[in-house]
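**Q** Fold the following and give me the result.
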Amino acid sequence: MYVTCSKDYFESYFSIASAVPSVPCLILNFFLVNRVSSKVRILSSLVVMLLIFILTTVLVKIDTSAWTKEFFVLTLSCVVILSGASNILSASVFGVTGQFPMKHSQALISGQAMGGTISAVAAILDLAVASDVTDSALAYFLTAVVFTLICIIVYLILPSMEYSRYYLSISNEKSSSSSVEGAATGDSRPTLEANSPPIVPILRKVGVLATCLFYNFFISIIIFPTISASIESVNRESGNVWTTIYFTPITCFLIYNFSDFCGRQVTAWVQSPGPNSKILPTLVFLRTLFIPLFMFCNYQPRKHIATVIFQSDVYPVFFLSLFGLSNGYLGTLSMIYGPKVVPKELAEGTAIIMSFFLGLGLAVGSAFSSLAQLI
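**A** Okay, the predicted model is just below:
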């Protein structure tokens, strides 16, 4: 019973395990932003992630057939810890990046999507050439260990770069001047240096953008990967390798991640609609229509919706391309606008608030994604 349940809800379990921990971790990160330096938050997150990847690499070579249930729980626990650490990491890094020109925030977000694209390509190549699943898993996790170590080294080098010192010093000077002005005027309110960023003033500035970010990723996580990975080729019965082996890795993961990357990259050249436009929230809300579009593809298993309207593999490819492009473009616009519509000294706190709403959208959406299994 346990095995069957785990198999049926596998994607939902991992979506929930990866998304739900982001909310408390992002809240924690917000309250730590002016109490614990970004350097400590970033390095501690990277170290935690490194340790988890090392543990997972070791487990690859251990026979877990005698304790399948315990191993599944351990795997989910590792996903939870990794998710928490990576969310603190990404929010902290985005907070620091918010102190730089907008192009750097855009590059950071595009880089995240590029990572997904590279992973999808690696998975497809693995299907084509690998002969042993254990060796493939070992290669994946060793790669994660190596790249995490590289991230730690590169981040330690960052403060020594003159370019980064310039922009970080500007932000520090503005924060310090705000504290001095408060003391000079006899303002007894807690200073920004000693406390968390002021939530209400920030939300007044970025409330609509934060809502757009929340809803954009709420819709995205409902569909990807729970629904999109369950769409099968309409010609699956033919038995060829495209319909049985490569259809899901290519149509679901590669096409979505590449389209998402393209959508994020476009924002480097085109930034429209603007942060105060009503068109942006309208476009974000219209992404809701993707849910019925995907459900009427060859989504399996079908329980209550018997009709497959889109009787061609072209449809899920087209829908996923548009879905990924819209997620990357609209999500990136909402994210990068946030820290730029507030005073410079509030940029890091605003970036973390925006990251919170992104994580909240993923968490709530992952909970709703399990309902797709009942349709």
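
**Q** going forward, measure contacts and count neighbours with C-alpha atoms only.
**A** OK.

**Q** could you say what helices and strands the helix or strand that residue 105 is a member of packs with?
**A** Element membership of residue 105, judged by DSSP states H and E, is helix 102-129. Counting contacts by 3 or more CA pairs under 8 Å, 6 or more residues apart in numbering; DSSP states H and E, helix 102-129 packs against helix 68-97, helix 255-266, helix 314-337.

**Q** What residues sit buried inside it?
**A** Within helix 102-129, the residues that qualify as buried are 104-110, 113-114, 116-117, 119-121, 123-124, 126-127, counting by 16 or more other CA atoms under 10 Å.

**Q** Next secondary structure after that helix?
**A** helix 133-157.

**Q** and the next helix or strand after that next one, how far out from the chain's middle?
**A** The C-terminal neighbour of helix 133-157 among helices and strands, as given by DSSP H and E, is helix 162-184. With CA atoms, centre = their mean, to the nearest Å as the basis, helix 162-184 stands 30 Å off its chain's centre.

**Q** Check which helices and strands the next helix or strand after helix 162-184 is in contact with.
**A** Counting by DSSP H and E, the element after helix 162-184 in chain order, helix or strand, is helix 199-222. Applying 3+ CA pairs under 8 Å, 6+ apart, we find helix 199-222 packed against helix 279-286, helix 314-337, helix 347-369.

**Q** ok, residues contacting the shortest one?
**A** I take that to be helix 279-286. For helix 279-286, contacts defined as CA atoms under 8 Å, 6 or more residues apart in numbering pick out 208-209, 212, 215-216, 273-274, 330.

**Q** Separate out the buried members of those.
**A** 208-209, 212, 215-216, 330.

**Q** and of those residues, the nearest to residue 173?
**A** Closest to residue 173 out of these is residue 209 (27.4 Å), distances taken as CA to CA.

**Q** I figured the closest one hits residue 334, correct?
**A** Yes: look at residue 209 against residue 334 with CA atoms under 8 Å: they come within range, at 5.3 Å.

**Q** what's the burial count for the closest residue in space to residue 123 that isn't next to it in sequence?
**A** Excluding its sequence neighbours, the residue lying closest to residue 123 (CA to CA, 6 or more residues apart in numbering) is residue 249, at 7.4 Å. A count of nearby residues for residue 249, using other CA atoms under 10 Å, gives 18.

**Q** one step back: can you redo the contacts of helix 279-286 as CSV with distance to residue 201?
**A** Listed next are the contacts of helix 279-286 as CSV, based on distance: CA to CA, whole Å:
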residue, distance to residue 201
208, 13
209, 14
212, 18
215, 21
216, 23
273, 23
274, 20
330, 24
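
**Q** Second chain to compare with the first, below:
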Amino acid sequence: MEYQEICVPLKDKFFTTYVLFYALGTVTLVPFNFFTTATDMYKFRDPESNLSYSTENRTGLQAEFTADYTIVSNVSNAVFIILTILWIRRLTILVRTIMALCGTIAIFVCTCIFVKLDTDSWQTGFMVVTLLTGFFLTGFCGIFLVTLFEMAPKFPPSYLAVIFSGQAICGILSALAQIVSLSVDADPAVNGLVYFLSGLSFVVLTLVGFSWSLRTSHFFKHHFWKEIAAEKFEVSKEKILTILHKVKFYLLAMTITCGSTIMVQPSVTSLVLSVDKNNGNNWNDVYFAPVITFLVYCTSDYFGREFAMLLKKHSQGLVLLSAACVRVVFVPLLMLCNAQPRDHLPVVFDEDYAYIIFIIIIASTNGFLMNLCIIRVSHIPTDDEKPLAMFFIMIFIIVSSMICAFVGNGLVQAL
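**A** Purely as a prediction, here's the structure:
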């Protein structure tokens, strides 16, 4: 189906497509955020131990799950993005979008079923199944991410930045869902079911919103069906080197920013407890981790991204690269907070406010630097170079995340 160009530009009535792009960006991180935020849903407890589950007596599986899932998630992302670029990309954007969203929904349904199963007799097997589930769930989102990067250039430039802000919103929604499920004070299985059903519901609503926009929104249909150079761009060595020369500082800044964040969030930060835990206060015992480690982090990340979108002055790539290098200092600072269990490093920052300050700074600078770099990369190249520049953004982020996820697992062992 083709739509002819018209002289008067179409308007996004009621900003429905803008909101849809927020939702589409959110879906790309649903598997990662909903699985890693659920630190108390997957307890992987020792059935032979008389000790009840607590954050102080985590087993090896309990302590390493978040770091292991981060590795699996990033490896899956890289594998499926490469497969999509090489083969799956032959399918149309519409087919890939529906396939990825339906696949995500199907695996979320399986996850909800596992929440109700008794897994005490096969804890290691259950962890393997959980990681495999996460592998394929992230794989569908990897396919969707490539598809979304192909779809975004069809729309005005502001819609690309909205996708990344939507990713931050995903973390906020998953953290709120966990807090609500914990506040119910029900059986852990019930909490887990409510939690994952909320994630499932959001993906279903996004699929419905996408289908509705495709049928009824003239603005969305006009841009979605528009043919652009991104669908048939040619690659040459000279073109690659030219683009890399233009955006090298921004790509390096993104790589360092994303990598240093992945090293500690959530592999290390998910283990951090309130120093006043077990004093009978629900804030310290129940809500500290989900509120600070996830909700405050994701909210700070979101506002950092939004501030980058509002910033009118263009920042030099070398300045952003320097800022990205400086914020690496927060990796050891967070490791010296009250992350448990630990056998090697001392707890230096034994006040909750220090950890909260570190979380706010590392999150807000992550969102700010990432979105600012993405916005600059989308403006510097010429129109025919933009598709390849977007491809470089995706590859640099994925490779950095995958490598630093392994580093994050090592940092957990070093605690």
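
**Q** Put one on top of the other, what's the TM-score?
**A** TM-score of the superposed chains, computed with TM-score structural alignment, normalised by the length of the first structure, equals 0.85; 358 aligned residues with a CA RMSD of 2.9 Å.

**Q** on that earlier part again, how is the residue nearest to residue 123 of the first structure assigned, secondary-structure-wise?
**A** What DSSP: H, G, I helix; E, B strand; the rest coil gives for residue 249 of the first structure is helix.

**Q** Identify the residue of the second structure aligned to it.
**A** Alignment note (TM-score structural alignment): residue 249 of the first structure maps to residue 290 of the second structure.

**Q** Next, the contact list for that match, please.
**A** Contacts of residue 290 of the second structure (CA under 8 Å, 6+ apart): 37, 175, 178-179.

**Q** Same question for residue 22 of the first structure.
**A** By CA under 8 Å, 6+ apart, residue 22 of the first structure lies in contact with 83-84, 87-88, 356, 359-360, 363.

**Q** swap the cut-off to 10 Å and go again
**A** 16, 28, 80-88, 355-363 (CA atoms under 10 Å, 6 or more residues apart in numbering).

**Q** Same question for residue 415 of the second structure.
**A** 268, 335-336, 338-347.

**Q** Of those residues, which is the nearest to residue 303 of the second structure?
**A** Of all the contacts of residue 415 of the second structure, the one with the least separation from residue 303 of the second structure (CA to CA) is residue 268, at 22.7 Å.

**Q** Grab the nearest non-local neighbour of that closest one.
**A** Nearest to residue 268 of the second structure is residue 412, by CA to CA, 6+ apart, at 6.0 Å.

**Q** any idea how far the helix or strand that contains the one you found is from the chain center?
**A** According to DSSP H and E, residue 412 of the second structure maps onto helix 386-414. Chain-centre distance of helix 386-414 of the second structure: 12 Å, with CA atoms, centre = their mean.

**Q** Please point out which parts of that helix sit buried.
**A** Applying 16+ other CA under 10 Å to helix 386-414 of the second structure flags 386-390, 392-409, 411-413 as buried.

**Q** just stretch 264-277 of the first structure next, same as before
**A** Result for stretch 264-277 of the first structure [16+ other CA under 10 Å]: buried residues 264-268, 275.

**Q** How about stretch 229-245 of the first structure?
**A** 229-234, 243.

**Q** and it, how far apart are its ends?
**A** 12 Å (CA to CA, to the nearest Å).

**Q** And for that stretch, what's in contact with it?
**A** 11, 124, 127-128, 223-225, 246-253, 294-301, 308, 310-314, 316, 373.

**Q** Emit the ChimeraX select command for whichever of those residues are buried.
**A** A single ChimeraX command is used to select the members of those judged buried by 16+ other CA under 10 Å:
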select :11,124,127,223,224,225,246,247,248,249,250,251,252,253,294,295,296,297,298,299,310,313,316,373
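
**Q** Of the contacts of residue 290 of the second structure, which ones are shared with the first structure?
**A** Cross-checking these against the first structure gives 175, 178-179 as conserved contacts, using both residues aligned by TM-score structural alignment, their matches' CA atoms under 8 Å.

**Q** okay, and the helix holding residue 105 of the first structure goes to which residues in the second structure?
**A** If you align by TM-score structural alignment, helix 102-129 of the first structure falls on residues 157-184 of the second structure.

**Q** Likewise for stretch 224-232 of the first structure?
**A** Going by TM-score structural alignment: stretch 224-232 of the first structure matches residues 265-273.

**Q** Just give me how far that stretch sits from the chain centre.
**A** Centre to centre, stretch against its chain (CA atoms, centre = their mean), the figure for stretch 265-273 of the second structure is 15 Å.

**Q** likewise stretch 151-168 of the first structure?
**A** Distance, centroid of stretch 151-168 of the first structure to centroid of chain: 24 Å (CA atoms, centre = their mean).

**Q** Buried residues in it, which are they?
**A** Under 16+ other CA under 10 Å, the buried positions of stretch 151-168 of the first structure are 152, 167.

**Q** Distance check, the equivalent of residue 128 of the second structure over in the first structure against residue 363 of the first structure.
**A** Counting by TM-score structural alignment, residue 128 of the second structure lines up with residue 73 in the first structure. Here residue 73 of the first structure is placed at a distance of 19 Å from residue 363 of the first structure (CA to CA).

**Q** how about residue 351 of the first structure, what's its match in the second structure?
**A** Aligned partner of residue 351 of the first structure by TM-score structural alignment: residue 390.

**Q** quick one, what contacts that match?
**A** 146, 149-150, 152-153, 160, 230, 374, 377-378.

**Q** One more pass at 8 Å, please.
**A** So residue 390 of the second structure contacts 149, 377-378 (CA under 8 Å, 6+ apart).

**Q** in the first structure, which of these remain in contact?
**A** Where the first structure agrees (both residues aligned by TM-score structural alignment, their matches' CA under 8 Å), the contacts of residue 390 of the second structure reduce to 149, 377-378.

**Q** Among those residues, name the buried ones.
**A** Buried among these by 16+ other CA under 10 Å: 149, 377-378.

**Q** Residue 342 of the second structure: what's its closest spatial neighbour, skipping adjacent residues?
**A** residue 415 (4.7 Å).

**Q** From residue 253 of the second structure, how far out is that neighbour?
**A** 27 Å.

**Q** And residue 139 of the first structure, what's its match in the second structure?
**A** By TM-score structural alignment, residue 139 of the first structure lines up with residue 194.

**Q** quick one: contacts for the nearest residue in space to its match that is not next to it in sequence?
**A** In space, and not counting its chain neighbours, residue 194 of the second structure is closest to residue 181: 6.4 Å by CA to CA, 6+ apart. For residue 181 of the second structure, the contacting residues are 191-192, 194-195, by CA under 8 Å, 6+ apart.

**Q** Look up which helix or strand residue 41 of the first structure falls in, please.
**A** For residue 41 of the first structure, the element it lies in under DSSP H and E is helix 38-60.

**Q** matching residues in the second structure for that helix?
**A** Counting by TM-score structural alignment, helix 38-60 of the first structure corresponds to 93-115 in the second structure.
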